Structures are given as structure tokens and as C-alpha cells.
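Q: Starting from these lines, generate the structure:
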Amino acid sequence: MHIVMAGASGLIGTSMSAAFRNAGHSVVTLVRRPPASAAEVRWDPAAGVLDPGALSGADAVVNLSGAGIGDRPWTRRRVEELFSSRLGPTRTLVQAMARADTPPATFISQSGSNYYGDAGNTVLREDAPAGSGTLAQICMEWEQAALAAPAGVRVVTPRTGVVFSPSGGALGKLLPLLRLGLGGPFGNGRQFWPWVTLPDVSAAFLFLLGSPVSGPVNLAAPGQADVNTIVAALAHALHRPAVLRVPAPVLRTVMPGLADELLLSSQRMEPAVLTAAGFTWQHGHLADAARWVAGKTSPH
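A: Got it, this is the predicted structure:
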């Protein structure tokens, strides 16, 4: 399969492009600098510039573009960037598909579990309504942009949860503290985080490339857990205590806006579509995932 990838340089994209190539697929990545090899094509998503020929004959386009949600404080300019860094590339890809001689058969365009907003203990399947808040709005507009792909293109919008990795990602700031015995839950810890390990994200995208599934797909492990349970499992795997709870008011002071939507909101997400389609998780249980993150099992 010939795959064109946007946003391939980040943590998820690097892992995913390697997984695609290991599975025997050819991968071309879209870059904003001069190409360093034949496996790269230059584009300017902010200006809407992409040669449609780059997509002609591709079996699939995978879109992971987007600035990091929790990387910087949420100033007005940063929030605008969170929107534009997702909508610009997605619209540019869709417009190039419309002009391509042979549009790709499949378009997998990233979305996020924050689509559902703060949903408390409600079990969220793919047909659950969108929530409220900045991140929910971003996800809604992101998915709508992808769904504007030309007729005949199968569009999949994986609503990816909190990605676990030993080397950064969502746990980037928490893991070093836990290793020192200084970490703990955020707020009351009863909010659900829809977690998934990095290898399972790549495996799920690979699975979706070859399956007939379309539309939204909840991309999280089936082992639902709240933050108290997640932090306890990670601490146990690291053989460290995790008793230093960070109160919600402190988080809101340190991370205005961001804390409520990213750390304190709850999405009890069920991967109903992936389960029904027959996907198998490498780390379906929290204890297995925690051991992998802690380096207690060999990565696959």
C-alpha cells in the first residue's frame, strides 16, 4: 500500500511511519522544508499549497497534523494556533484530493477523545454527542474538515485518547515525577482518562487502513480507568509511591483553561467500533500498559 502522511515527525507519527514501513507499505511524508529524500514531498498547509500529484495514486492519506495541546499556555494566540494547525492541513489535503487524477481510497484524519468534552461517568461510544469547550470545538471542526473529502474516499476520524509512551507524550511531565516518588493524581482523580499505548495507536491505524470501517473511531484501550487507578498502576509498575495529589485549584492557577479541559475533564470512552471490527490490543489492560511504560516488558 502506498501511504502519504502529514504530521509524521511527532511522537505518534514517527512510531506510525515506522510501523507502516515494517508492515511492508511505502510511506511518503509531507514536510514544510526542502525534501531530504524521495520519500518526502514539500507542502505549505498554512497557505493551502500542495501539489495534487503528491496524492494521485496513493492508497491512503494519514493526517496527524496539529500543534501540541498541552505544550504551551493557552493564550488567545495559542488557541488560534491549535485550531489553524489542524484545520489548515486537513483542508489543504481535502482540496488536493479533489484535484488529484486518482484520489486516495482512504483518508484517516486524526481527532481526539476531547470531542466528548467533560462527560463524567457516562460511557461514550462513537454515537455519543459532542461536548462543549475549546477542545471539543477543535475536534468537531477538525472532523468536519476531513468529512469534506471527495465522494468515494473512505474517511475515518480516530478519536485518540491519552497516549502512553515511556519517552514523553501525554505522560511526559508526570512520569519523571512518578519515577522520583513525587507524582500523584490530578484533582480528585475520579475523572476517566481514555488511555492507549503508542504501539496500539500505530497498530489501530494499520488495522483501519485495511478494514472497511468509516466515520468516528474511539481509539482507546478497552480497560477503562480513572486517574487514581492509572496513577496507582504506573506507580506500582515503577515501585514508587504516588501520594502527592495535585489539587484542582492549583492546576487551574498554573494551567488556566488547559487544566479543566486536558487534565480534569472525564471521558469514559469505549472502543466499540474497533472491538466490533475485531481489533486486538497489545496492551488492553492497564497493568500491562503500565509495565510497558515502566520498561518492565520488551517493546514490540
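Q: Please make it C-alpha for all contacts and neighbour counts, starting now.
A: Will do.
Q: can you tell me which residues contact the residue of the chain most remote from its centre?
A: Most distant residue from the mean C-alpha position of the chain: residue 101, 30.1 Å away (Cα atoms, centre = their mean). Contacts for residue 101 (Cα atoms under 8 Å, 6 or more residues apart in numbering) come out as 52-53, 56-57.
Q: Reformat the residues you listed as CSV; add secondary structure.
A: CSV is the format used below for these (DSSP: H, G, I helix; E, B strand; the rest coil):
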residue, secondary structure
52, helix
53, helix
56, coil
57, coil
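Q: Generate a PyMOL selection restricted to the buried entries among the residues you listed.
A: For the buried members of the contacts of residue 101, the matching PyMOL selection, counting by 16 or more other Cα atoms under 10 Å, is:
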select buried, resi 52+56
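Q: neighbours of residue 227, just the number please.
A: Around residue 227 there are 23 other residues, counting by other Cα atoms under 10 Å.
Q: hey, where'd the strands end up in the stretch 51-200 of the chain?
A: 60-63, 106-109, 111-112, 123-124, 154-160, 162-164, 195-197 (DSSP state E, counting those that start in this stretch).
Q: quick revisit: closest one of the contacts of residue 101 to residue 148?
A: Residue 148 has its nearest neighbour among the contacts of residue 101 in residue 52, at 16.0 Å by Cα to Cα.
Q: What separation do you get for that closest one and residue 232?
A: Distance of residue 52 to residue 232, computed by Cα to Cα, to the nearest Å: 49 Å.
Q: follow-up on the earlier one: can I get the contacts of residue 101 in a markdown table with distance to residue 238?
A: Formatted as a markdown table, the entries for the contacts of residue 101 read as follows, by distance: Cα to Cα, whole Å:
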| residue | distance to residue 238 |
| --- | --- |
| 52 | 49 |
| 53 | 49 |
| 56 | 48 |
| 57 | 47 |
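Q: Which single one of the contacts of residue 101 is nearest to residue 187?
A: residue 52 (47.7 Å).
Q: Just list the residues touching the closest one, thanks.
A: Residue 52 touches 96-97, 99-101, counting by Cα under 8 Å, 6+ apart.
Q: Could you count how many residues lie near the residue nearest to residue 91 when sequence neighbours are not counted?
A: Nearest residue to residue 91, sequence neighbours excluded (Cα to Cα, 6 or more residues apart in numbering): residue 145, at 5.9 Å. When neighbours are counted by other Cα under 10 Å, residue 145 registers 20.
Q: give the contact list for residue 145.
A: Applying Cα under 8 Å, 6+ apart, the residues near residue 145 are 87, 90-91, 94.
Q: run the last query once more with 10 Å
A: Taking Cα atoms under 10 Å, 6 or more residues apart in numbering, we find residue 145 in contact with 86-94, 109, 139.
Q: repeat for residue 271
A: Residue 271 is in contact with 124-126, 159, 194, 217-224, 279, counting by Cα under 10 Å, 6+ apart.
Q: got it, and residue 269?
A: Contacts of residue 269 (Cα under 10 Å, 6+ apart): 113, 116, 119, 121-126, 128, 159-161, 192-195, 218-225.
Q: I have a second one here; can you model it like the first so I can compare?
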Amino acid sequence: MAGASGFLGTRLIARLAADGHEITRLVRRPTSHPGEVQWDPGTARLDPAVVATSDAVINLAGAGVGDKRWNDEYRALIRSSRVDTTSTLAITMARLPTEDRPKTLLNASAVGWYGNTGDRSVDEDAPAGEGFLADVVRAWEGATRPAEEAGVRVVRLRTGLPLHRDGGLLKPQLLPFRLGIGGKLGNGRQWLPWIAMVDWLDAVVHLLDREDVAGPVNVVGPNPVRNKEFTRELARQLHRPAIMPIPALALKIALGGFAHEALTSARVLPGVLTRAGRPYRAGFPFRHPDLPGALHAALHE
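A: As a prediction, the model looks like this:
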């Protein structure tokens, strides 16, 4: 696994270990534990023997899009941290003899593929949208092609916004909401493709086992909500008011280029996970299909 120390990776490691899987972590720093192997995706350095001993490869690596104010340097890091890691893994897998090649690559991706969908619902059949993140996701997913062309089952995890109090969309909002100064972003009409953390973990494990599923999979909940609805429900569960909307101009001043993405509407549906016909019958059971239950779990479990 690459990206094992991140917000999602640490939780997935714990889940897979609890399920009895043996995990090798790919790290860029010098190794400090027996289950770690050093690599350098910036120079495409990865020992093929490490990959050859694996049944599957999971790549969650990538600099956080909301971690820092965007400038040209950070935009380049957002792209390279995704494309370089994916390319290194995919090419290494493709070059292995068929009998040594892992059967599966689960590669992180994002609903940013779709750009701004407005009020239009989209599933995995929708084309790529426009904008910086859409361009990054196109290159990111394209970097998996060497593995796919070599016969590896590649699943592109188009993840939405996993909900957990310790990171992601939720963590930076908790303090202002608890202080009574939380509020909707901009006009609050933009759609949020949220997913409960436990459902994200269940979905990844589900996709790891489903040999008949390949290609893009929207790892999002079945009932996206508008930002103003999310704000209202979070305030209700925290027993605080939400009367301080954050104007778009203030977001642009605070976040720079990322403000545009924060205000983007993404009404994304989990088509592959929920559809009952072709091309797959994935049959995924969401534990928290609605926002109130997902937020309660995120805040208290």
C-alpha cells in the first residue's frame, strides 16, 4: 500500500489487518518497521520484488488538496504526488512476468473527474469535466493504463468526501461550528458527494474481493446533499446555530485557487456500487445511506 499514513490509509490499514491481511507499506523515508519498504516515486524507484510478492496493490498516495493555499508550486505537487506514484506502480506491475504480477490494483481517484455538475446527477458513465482537478484526475487515472494493458484488474476509486471527525471535510469545520460561527459556503447550493467512513472502508474491501468489477467506481454515498443541508444537519447534531455564511470572496482570499473547488457542485452517484444490472451486480449495502446517520457515526464512533 502506498499512502498508508494518510487520513484514509491509516484506517484502511487497520481494517485490512483486522481482516487478516498482511500489508507492506511503501514509504519514502528510511524504513523503521519490518512491514515497510522504501521507494521513491519521484525517480520511479521501486524494487519489483516487493510488488511481485503481493496479491494486490492499493495506492492512496497524494498531497491533500485542502491542506495548503494553492500556488503554482502546490498545484504541481498535487499533480506529481498522484501521477508519479501511480505511474511507478503501474509500470512496475506491467513489467513483471505474468505469473508474478499482482492481480489487482486499487488506485485512488476523485470525484473531481466530473468537474462542476451543477444540479445534474452523474455516475461513472459521465465524461470528464473541466478545471484543474478534473485535469489532474484525467492524468492520474491515465497513469494506471500500463497495468491495465498488462491484464491487471484496475479499479479507480473516485472517492467523494469521507466523513470523520479526525480529518477530511469534517475536521476543519468542527471548531467554528462548536463556537457558533459555522455556516454554509457561498450560497450553499453546491452538492456534496459525502460518504460515511465505515462505508468507504467497506466499499474498498468489497472492491478488493470483487473480481468482476473494474474501471472507475464512485465511492460516495447514495444520497448527496447540498452544502446548506449539510451545514444545517451538522449544526443540529452539534446543538449549535449555523448563521454565519462564508462568502465566496472570503473563501477566495483565504484559500486562493482551492476556493473554486470548495464551491464546486458535484452531484455524484455511486452507480457501479448500487446498480442492479450491467455491467456489474456489485450489490453493495451502505450502512449509512443518509446524512444524519453518517454524521452521527462520524462524530461519535
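Q: tm score of chain vs chain?
A: Overlay of the two chains. TM-score (TM-score structural alignment, normalised by the length of the first structure): 0.94; 291 aligned residues with a Cα RMSD of 1.1 Å.
Q: on that earlier part again, filter the contacts of residue 269 of the first structure down to the buried ones.
A: 113, 116, 119, 124-126, 159-161, 192-195, 218-225.
Q: Buried ones in the helix ranked longest in the first structure, by neighbour count?
A: In the first structure, with assignment by DSSP state H, the single longest helix is helix 76-99. By neighbour count with 16+ other Cα under 10 Å, helix 76-99 of the first structure contains the buried residues 79, 81-98.
Q: how much space between residue 18 of the first structure and residue 26 of the first structure?
A: With Cα to Cα as the criterion, residue 18 of the first structure and residue 26 of the first structure are 10 Å apart.
Q: again but with residue 91 of the first structure, I slipped
A: For residue 91 of the first structure relative to residue 26 of the first structure (Cα to Cα), the value is 24 Å.
Q: for residue 202 of the first structure, same thing?
A: 15 Å.
Q: Which of these two has more residues huddled nearby?
A: residue 202 (20 against 15).
Q: Just tell me what residue 173 of the first structure corresponds to in the second structure.
A: Aligned by TM-score structural alignment, residue 173 of the first structure pairs with residue 172 of the second structure.
Q: right, and that match touches residue 166 too?
A: Yes. Residue 172 of the second structure is within contact range of residue 166, at 8.9 Å (criterion: Cα atoms under 10 Å).
Q: Out of the contacts of residue 271 of the first structure, flag the one nearest to residue 238 of the first structure.
A: residue 223 (19.7 Å).
Q: quick one, helices of the first structure?
A: Counting by DSSP H, the helices of the first structure are 11-22, 76-99, 134-146, 174-179, 198-209, 227-238, 248-254, 258, 272-277, 286-293.
Q: could I get the ones you listed as TSV with distance to residue 39 of the first structure?
A: Converted to TSV, the helices of the first structure look like this (distance: least, Cα to Cα, whole Å):
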stretch	distance to residue 39 of the first structure
helix 11-22	11
helix 76-99	17
helix 134-146	24
helix 174-179	34
helix 198-209	19
helix 227-238	38
helix 248-254	42
helix 258	36
helix 272-277	30
helix 286-293	31
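Q: for those helices, which one sits closest to residue 33 of the first structure?
A: helix 76-99 (15.0 Å).
Q: returning to what we had before: nearest to residue 152 of the first structure, out of the helices of the first structure?
A: Here helix 76-99 is closest among the helices of the first structure (Cα to Cα), at 10.7 Å.
Q: now the angle from the closest one to helix 134-146?
A: For helix 76-99 of the first structure against helix 134-146, the angle by axes from the mean of the first three to the mean of the last three Cα atoms, to 10 degrees is 20 degrees.
Q: Over in the second structure, find the residue span helix 76-99 of the first structure aligns onto.
A: Under TM-score structural alignment, the match for helix 76-99 of the first structure is residues 72-95.
Q: mean shift of that stretch relative to the first structure?
A: Compared with the first structure after the fit, stretch 72-95 of the second structure shows a mean deviation of 0.8 Å (mean Cα distance after the TM-score superposition for the first structure).
Q: Distance from the chain centre to that stretch, please.
A: Counting by Cα atoms, centre = their mean, to the nearest Å, stretch 72-95 of the second structure is centred 15 Å from the centre of its parent chain.
Q: Same check on stretch 148-162 of the second structure?
A: 11 Å.
Q: ok, now stretch 263-280 of the second structure?
A: 15 Å.
Q: buried sites along it?
A: 263-274, 280.
Q: about what we covered before: now the contacts of residue 145 of the first structure in a markdown table, with distance to residue 240 of the first structure?
A: A markdown table is the format used below for the contacts of residue 145 of the first structure (distance: Cα to Cα, whole Å):
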| residue | distance to residue 240 of the first structure |
| --- | --- |
| 86 | 38 |
| 87 | 41 |
| 88 | 43 |
| 89 | 42 |
| 90 | 42 |
| 91 | 46 |
| 92 | 47 |
| 93 | 46 |
| 94 | 48 |
| 109 | 38 |
| 139 | 36 |
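Q: quick one: which of those is nearest residue 75 of the first structure?
A: residue 86 (17.1 Å).
Q: residues contacting the closest one?
A: 7, 45-46, 63-67, 109-111, 138-139, 141-143, 145.
Q: how about 6 Å then?
A: Counting by Cα atoms under 6 Å, 6 or more residues apart in numbering, residue 86 of the first structure touches 65-66.
Q: try residue 96 of the second structure
A: So residue 96 of the second structure contacts nothing (Cα under 6 Å, 6+ apart).
Q: Could you do residue 158 of the second structure as well?
A: Residue 158 of the second structure touches 109-111, 217-219, counting by Cα under 6 Å, 6+ apart.
Q: any idea how far it lies from residue 297 of the second structure?
A: 22 Å.
Q: about what we covered before: adding distance to residue 239 of the first structure, write the contacts of residue 271 of the first structure out as TSV.
A: Formatted as TSV, the contacts of residue 271 of the first structure follow (distance: Cα to Cα, whole Å):
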residue	distance to residue 239 of the first structure
124	32
125	34
126	36
159	32
194	23
217	35
218	31
219	29
220	25
221	23
222	25
223	22
224	22
279	32
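Q: Among these, which one lies nearest to residue 285 of the first structure?
A: For the contacts of residue 271 of the first structure, the nearest to residue 285 of the first structure is residue 223 (5.2 Å; Cα to Cα).
Q: For the closest one, give me its contacts.
A: Residue 223 of the first structure neighbours (Cα under 6 Å, 6+ apart): residue 285.
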